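Q: need a structure here:
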Amino acid sequence: MNEPQLVRGLGEQIVERLREDILSGRIAEGERLREVDLAKRFSVSRGPIREAIQKLAWEGVVETDRNKGALVSTSAPDEITELIIPLRCTIEKYAIRLLFDQLTEDDFLAWETILNKMKQACEAKDFALISEHDIAFHRALVKQANSPDLLAIWSAMVSRIRRHFRESHLQYQNPIQIYEEHLPIIEALRDGSLAEVLQTIENHIE
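A: Model prediction:
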């Protein structure tokens, strides 16, 4: 089945949908991304698909091989995951420092929209969607810092620990707790000091 027609921001929409499919596990690790198949899926030529794959490769979500083409990157082993998680925390805290004094109601609306989708996924016990919205929420935080380099570093690291998100979610007896654990972040961003937000992020991640 083809995707709904893409019109505005065509290339970025393709990147976002592929990224979501990969980070949530709907497209498996090591799976080959075939330009012809993706062009058919999105009803576009191969040009935008090629550009999307290149961007995802730059983020570290996809690996390119001269003989095999584009492959979904594999998750890091446990010992590397243990190293990446505190680095991810450092990056998100740095992003918070950059964005904290520039927050608007539109920012909160965007974040709350993602969390509402996460809540629905938790209620449906759809763990692929839970992971997708969890990663999307934290990505939106980092993206709001308006530093492409910071976002690229964060994306490359998170692509390597996406299995960690899914495995940690499966440990919850009641998935709604995953949603509830994100609410203090929004509350701290809206009403707390910078120090309180940074501590909340640290507690949430580590």
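Q: switch to C-alpha atoms for all contacts and neighbour counts from now on
A: Noted.
Q: Glu31 contacts Leu71, correct?
A: Yes. Contact status for Glu31 versus Leu71: in contact at 5.5 Å, counting by C-alpha atoms under 8 Å.
Q: which of those two has more residues huddled nearby?
A: More crowded of Glu31 and Leu71, by other C-alpha atoms under 10 Å: Leu71, with 20 against 14.
Q: surely the more buried one and Ala57 touch.
A: No. In this structure Leu71 lies outside contact range of Ala57 using C-alpha under 8 Å: 9.1 Å.
Q: shared neighbours of these two, anything?
A: Shared contacts of Leu71 and Ala57, defined by C-alpha atoms under 8 Å, 6 or more residues apart in numbering, comprise 63-64.
Q: second chain to compare with the first, below:
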Amino acid sequence: MSGLGLRRVPSLSRREHVAEILREAITSGRLKPGDRLVELDLAAELGTSRAPVREALRQLEQEGLIASYPYRGSEVLGVSQDEVEQVLVPIRITLERFAFGKALEKLTDADLTALQGMVDDMLVAASAGEAEQLVDLDIRFHELVITRSEQRHCLQMWKTIQPRVRAYFRRDAPAHADPADVARQHQELLDVLRGGDRDAVLDAVERHIHIHLTPGSPDVG
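A: Below is the predicted model of the structure:
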């Protein structure tokens, strides 16, 4: 396997570092669906032994980012529109409606300021054509609100699906007619959060996420 330009692994927590490096390469699109991941090649490029690479690949398989086959190694998985429509979007709607509703009374002025900062940064990233930064800000926006819900099971579920959500955000990034629409969608959601009307928030969350039921939608959720 040719060099992927991956950074070398520090000595501490090698499995976690290997998983983080490969996860970022997959969700950013540098490793594409169908690319093979060979333990020996990865260990050599990352400057580590095969054991942490093997453990990291198992972790990424559990996250749904790769598939492993006997005697064939591992392969990067794509995100199909069926998975988005039938699995990820329904899970997100249920999880985020509940979490946003719980977070509504717990969000502080500092939280709302932080969310506004993310939206402002989305506009900057969109203007600069920084798709990966835009995706990262999108993920961080939703994760902050889910965290403020103080519902541990919701946050745990979010962290389980987040790599797949990030992957489909990244997959859809080239389809945006205007990347600034991502910021505008989040500004609308933030404005509803500021309004404090729970029913309006729940409706806004569902509309926001439902965008991805349309392939090639111009807006990220």
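Q: can you give me the TM-score here?
A: Here the TM-score of the superposed chains, computed with TM-score structural alignment, normalised by the length of the first structure as the reference length, equals 0.70; 202 aligned residues with a C-alpha RMSD of 3.7 Å.
Q: residue nearest the centroid of the second structure?
A: Nearest residue to the geometric centre of the second structure (C-alpha atoms, centre = their mean): Arg166, 2.3 Å.
Q: could you find the closest non-adjacent residue to it?
A: Leaving aside its sequence neighbours, Arg166 of the second structure sits nearest to Thr27 (C-alpha to C-alpha, 6 or more residues apart in numbering; 6.2 Å).
Q: count of neighbours near that neighbour?
A: Thr27 of the second structure is surrounded by 23 other residues when neighbours are defined as other C-alpha under 10 Å.
Q: how close does it sit to Thr108 of the second structure?
A: Applying C-alpha to C-alpha, to the nearest Å, the value for Thr27 of the second structure to Thr108 of the second structure is 31 Å.
Q: Ser80 of the second structure now?
A: Following C-alpha to C-alpha, the distance that separates Ser80 of the second structure from Thr108 of the second structure is 37 Å.
Q: and for Asp121 of the second structure?
A: The span separating Asp121 of the second structure from Thr108 of the second structure equals 20 Å under the rule C-alpha to C-alpha.
Q: and these two? which has more neighbours close in?
A: When Asp121 of the second structure and Thr108 are compared on other C-alpha under 10 Å, the one with more neighbours turns out to be Asp121, at 16 against 12.
Q: on the three-state scheme, that one is what?
A: Secondary structure, DSSP: H, G, I helix; E, B strand; the rest coil: Asp121 of the second structure is helix.
Q: coming back round to it: helix or strand: which one has the residue nearest to the centre of the second structure?
A: Secondary structure from DSSP states H and E places Arg166 of the second structure in helix 152-172.
Q: so what does that helix touch, helix or strand wise?
A: If contacts are counted by 3 or more C-alpha pairs under 8 Å, 6 or more residues apart in numbering; DSSP states H and E, helix 152-172 of the second structure sits against helix 14-27, helix 89-103, helix 131-148.
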